[in-house]
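**Student:** this one's sequence-less:
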């Protein structure tokens, strides 16, 4: 009566016993191979695949009680097979009096189906056996522990909307360990199934139709609030196991788990130009000769919380924290202590955006079965974690509930679960409102970046006043232009929105008034024709609460000019004394690196002055007296390979953007 993790020994005993040998002796070599493959899958916790292989043998061995037993045991772990599991196990119990393990799996089945009284009755009866083996006694006592917890927690369900993310993300295969971009428009997760790179492989990753699928990293995008068809992250996937485990708060770092022998280590991939680069082993002391496999990075990117099986813990997997060294490596590793860690496994930590709440999964504490989700609050007064709280039913189930992450604004949670009603195996779910023990003290800056009012993808760098290093680099979504930046309240920040040609826009953001509160601020940034903002930094003071008043850089003129077409149709042929038009092609701190050969057949590139902070403007050497002439040349410049080029102007030697001239009403007398 071993729990799953110990079934390797159970199957080894069965396969070496005279009884099992006599039952399979007459089996074909192919059937024996299928049976052995199913056993291996079962011991790896791949229940669905093991069940299918066992079930495929029924056609040839329909009366084999041991085959029915192992099939029934596999079905115990599959939510849509519980009725079949009970039928098979009861048949074995009635016909095979020598099977001493069937009652344990019936008790486990009752527990998984929330029949806690039946589970307790059967488990307690088994515990009265004076000859029970110590390891069997431990497993039964643990089942009793889970069932008692479940009986109590099941009676007081919590209120939460739990939504399966549905197709096309969830399938009949396994989807788990979600990580979500700050704008919640990209989800990266681990997938294992028919679309895995390499297909079915054996333990050496060689093609084998009786093998199993390895893990791959998949990504899905949300367009108009609808998840699109996911695809494998080709730049990171291999024929081996590749699993996504975390995303840095700014979305620039993707943490990955890779097996190294029987254990595993944590790797990190850096995003560059919208793509994640080769994964490198995390530098420092987080990785060890033991298993490490889950991480979460604090919002300021100075701490990493992770799970490890290294020696010196409280038992099984424990949770630890490491701090960032000056050289970028990770050190000063500390166990989170016995309030968090138990003699059982703890895994999948997630630190809230304000670092005041830790969410994690545990098989200890008052779990109702396997891994449950828990929260613990940080006590600032004594610098310790409070006693963890079970998130309750129906968030937690009698199956594994793991890998909980919060959205950037702390309003929604995402996690994976094998609960009943899913698409198959583990699925991805969303909880709203997110379950957290404390009110979040965080400031959310969100909005949309556009160019000529069209969604624009760009870097948004954040720095803290008084700190020479960047706090983080965020990126607007290429399809929607949306962005989300979460900032611990109580500090002053500088947000810089980058444009390759037009230069930067800076917002000085003060969150000192919301040090112990939550706030949201909407900031929309537009580059280009409709831009009315100057390039001087704008000061934004954040106050507590949700402020939907926009700090915007949209068009606001009195001449009813809303597009380039309006301006050209009204003033395209007008000449004004002292007004000349130019084509700007770049704004850069390194003008020598600009590729001037792109436009060499049309014009030369010359210095257009300094924008600010050593950002130099580059313009073409042609000047025009009318907008129509300038626009005709602009079309040639763009067609030649400079699509971001635009018209700028000088009035009496002073540089202006066209929108500035509109505000100045220079054409009104015309």
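**Tutor:** Right, received. Where do you want to start? Everything quoted here is computed from the prediction, not taken from an experiment.
**Student:** only C-alpha atoms from now on, for both contacts and neighbour counts.
**Tutor:** Will do.
**Student:** next, the contact list for the spatially most central residue of the chain, please.
**Tutor:** By CA atoms, centre = their mean, the chain has its centre lying nearest to residue 179, at 0.7 Å. Going by CA atoms under 8 Å, 6 or more residues apart in numbering, residue 179 touches 187-189, 244-247, 405, 414.
**Student:** comparison target, given below:
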């Protein structure tokens, strides 16, 4: 290059960039060289170098082709220009041109063995791409967009099976420590290191991602996998001593995780181990490793969880999966048999492609693989694929033109012909209507009359839990708060032919033993602050109101108010209410029926507030006082509020809220064939120490019982009450 007339700063920058280029640090070399080229576009060698480096940037493939074509036209004898042009045409889907130039390159007589091998691999990619590109699948690939993707790098998305939470690896200006050198010291010319970020889907939109502070350090920290229930998060860390190992962290709730601990057992070695995936039962881990003895560079292995909670029994998945090239990023679907992974071998259309293989359950091996096809796969890297439980949505990172950053996360509407078959059980755990976090939920496999633990999980934020079950079995799902609170239900997947979902709420309530007592005397000279309902002799209307407070006491609705009525006259009289002094202002209102109603205490927003005031008025001597409901200026009965859908029972409301929230996190709700709330008749409440299906035990009911205190019961009612104490 003719640099005599260049400014000294340009020459220094050029030398620095070329040094970085020779060291293989293309990410730092590229922006320097690109800027110099803008000022010296006629320099052929500079044009060639920028064109070649543009092949490393998915957003620069068009520029790479333009610059390499111009360089070839100016000097067709540039070393390896035919090979570089073939790559550029390949990345730009011009496969015939790519094949023409790679054949020209291979026809050269003095190719080194390495150059010849690389060219033959590229030719194979080009031929595979022509076939796959000509027969696209029905998949639709979309950039996930902001706020997940930025102008920096986002990759390796991992999701909970309900698609409510996504954790991914980020590398950019928000990375902890900023730009650093190899010694992890601040350096304006250094690089950003990997960090782990998390986002939740709220009303079907991803929230602004946040870093997981307990995991991120100034070094590389990358998310590589998450258990289907979202409880275990697997991390890749490189401490500079080993070649990179797998760590595990556990969810604490509120998007917080424990500090990562190195995986115990034989998964990690002195070689690189960089990605993994765990089965829904938590007992098998698939992982990629560069350890000796494999079929190529990176191979995929599986490990088994041993009784001492370490990983062992390492097995290579064999040559049906592994090739002389690299295999990486395994993902085992919650169905337990469908394995996705990325490979540079098989019939890849370029670099890493995504493949699928299904286990032969007769011997638990994988015997064949299938390329998932274009447009999921491209001539560039396509890797780190994960699939929702339904099989409707996939997520992965891809280097595609017109992305937001260099590496972006994409969502795929798969439209696969063959979808996984499994069941997703979801719900939440409540005690006294309060969401309970970090509560164990255990799944038992029922076989030949025996129950063995299949999997275990814990509730997370808002008391939620996720369970993934394979087809062909019968399970019992049990939640135990302690020795006093236990509930379970049975789920069968024996006849399951497609993906289904079930929702179940575990609801426990503290129960006070009811006490029957005689009616206490009423002292009209004193006013109790808030007399309990069970100390008063209520009339039928008041009793009905009391029952409604149990399910709807705290419901607030716009336009709905309550008043406590103490009298009503068609022709108002001089009504005396001196005995109610101190209980609020007495007002009159007239509704559609023409009656003038006397109310006391003003407007109340909830039925519970109104009824509490009603009890005070009764205690003060106004025995017939009752709660009056008014909706948008008209009187309504409490039963009308139920019919109108304004009043929904607490249990039903919780179920609706959780189901709605679940469905807003995944757009596959419309395709769910069954979203069923398990009825009380399907529950199997057992003692925690007993797991035999045919045993009958007596447990306190998990729903609130009604106190009979203060109510005079007839003989028949007393008999029913005694039975309820034993068998309620």
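**Tutor:** Thanks, I have the structure now. Since this is a predicted model, take the numbers as computed values, not measurements.
**Student:** fetch the TM-score of the aligned pair.
**Tutor:** The TM-score (TM-score structural alignment, normalised by the length of structure 1) is 0.73; 546 aligned residues with a CA RMSD of 3.7 Å.
**Student:** save the contacts of residue 179 of structure 1 as JSON lines, and put in neighbour count and distance to residue 115 of structure 1 too.
**Tutor:** Output for the contacts of residue 179 of structure 1, formatted as JSON lines (neighbours: other CA atoms under 10 Å; distance: CA to CA, whole Å):
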{"residue": "187", "neighbour count": "21", "distance to residue 115 of structure 1": "36"}
{"residue": "188", "neighbour count": "26", "distance to residue 115 of structure 1": "36"}
{"residue": "189", "neighbour count": "25", "distance to residue 115 of structure 1": "33"}
{"residue": "244", "neighbour count": "29", "distance to residue 115 of structure 1": "35"}
{"residue": "245", "neighbour count": "26", "distance to residue 115 of structure 1": "34"}
{"residue": "246", "neighbour count": "28", "distance to residue 115 of structure 1": "36"}
{"residue": "247", "neighbour count": "25", "distance to residue 115 of structure 1": "38"}
{"residue": "405", "neighbour count": "28", "distance to residue 115 of structure 1": "30"}
{"residue": "414", "neighbour count": "25", "distance to residue 115 of structure 1": "28"}
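**Student:** what about the helices in structure 1?
**Tutor:** In structure 1, the segments counted as helices under DSSP state H are 7-16, 18-24, 29-43, 47-56, 65-76, 82-95, 102-112, 116-127, 134-154, 564-571, 627-639, 658-664.
**Student:** reformat those as JSON lines; add distance to residue 447 of structure 1 and mean neighbour count.
**Tutor:** Output for the helices of structure 1, formatted as JSON lines (distance: least, CA to CA, whole Å; neighbours: other CA atoms under 10 Å):
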{"stretch": "helix 7-16", "distance to residue 447 of structure 1": "52", "mean neighbour count": "14"}
{"stretch": "helix 18-24", "distance to residue 447 of structure 1": "65", "mean neighbour count": "13"}
{"stretch": "helix 29-43", "distance to residue 447 of structure 1": "47", "mean neighbour count": "18"}
{"stretch": "helix 47-56", "distance to residue 447 of structure 1": "44", "mean neighbour count": "21"}
{"stretch": "helix 65-76", "distance to residue 447 of structure 1": "48", "mean neighbour count": "24"}
{"stretch": "helix 82-95", "distance to residue 447 of structure 1": "48", "mean neighbour count": "18"}
{"stretch": "helix 102-112", "distance to residue 447 of structure 1": "45", "mean neighbour count": "24"}
{"stretch": "helix 116-127", "distance to residue 447 of structure 1": "49", "mean neighbour count": "19"}
{"stretch": "helix 134-154", "distance to residue 447 of structure 1": "40", "mean neighbour count": "19"}
{"stretch": "helix 564-571", "distance to residue 447 of structure 1": "24", "mean neighbour count": "14"}
{"stretch": "helix 627-639", "distance to residue 447 of structure 1": "29", "mean neighbour count": "17"}
{"stretch": "helix 658-664", "distance to residue 447 of structure 1": "22", "mean neighbour count": "17"}
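**Student:** identify the farthest-apart pair in the contacts of residue 179 of structure 1.
**Tutor:** Within these, two members stand farthest from each other by CA to CA: 244 and 414, at 14.3 Å.
**Student:** ok, back up a step: now the helices of structure 1 in TSV, with distance to residue 300 of structure 1?
**Tutor:** Listed next are the helices of structure 1 as TSV, based on distance: least, CA to CA, whole Å:
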stretch	distance to residue 300 of structure 1
helix 7-16	43
helix 18-24	58
helix 29-43	40
helix 47-56	40
helix 65-76	44
helix 82-95	46
helix 102-112	40
helix 116-127	44
helix 134-154	36
helix 564-571	42
helix 627-639	40
helix 658-664	38
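**Student:** so where do the strands sit in the stretch 551-700 of structure 2?
**Tutor:** Per DSSP state E, counting those that start in this stretch, the stretch 551-700 of structure 2 carries strands over the ranges 560-569, 586-590, 596-604, 626-631, 634-636, 675-677.
**Student:** figure out which of these is closest to residue 122 of structure 2.
**Tutor:** Minimum separation from residue 122 of structure 2 across the strands of the stretch 551-700 of structure 2 (CA to CA) falls at strand 675-677, 48.1 Å.
**Student:** what range in structure 1 matches the closest one?
**Tutor:** Matched against structure 1 by TM-score structural alignment, strand 675-677 of structure 2 finds no partner residues.
**Student:** ok, and what's touching that strand?
**Tutor:** 500-504, 655.
**Student:** got it, and stretch 485-501 of structure 2?
**Tutor:** Stretch 485-501 of structure 2 has contacts (CA under 8 Å, 6+ apart) with 389-390, 419-426, 469-480, 506, 508, 672-676, 682-688, 699-700, 702.
**Student:** among those, name the buried ones.
**Tutor:** With burial judged by 16 or more other CA atoms under 10 Å, the buried subset of the contacts of stretch 485-501 of structure 2 is 389-390, 420-426, 469-471, 474-480, 506, 508, 683-688, 699-700, 702.
**Student:** what about residue 274 of structure 2, distance to residue 264 of structure 2?
**Tutor:** As for residue 274 of structure 2, its distance to residue 264 of structure 2 is 15 Å (criterion: CA to CA, to the nearest Å).
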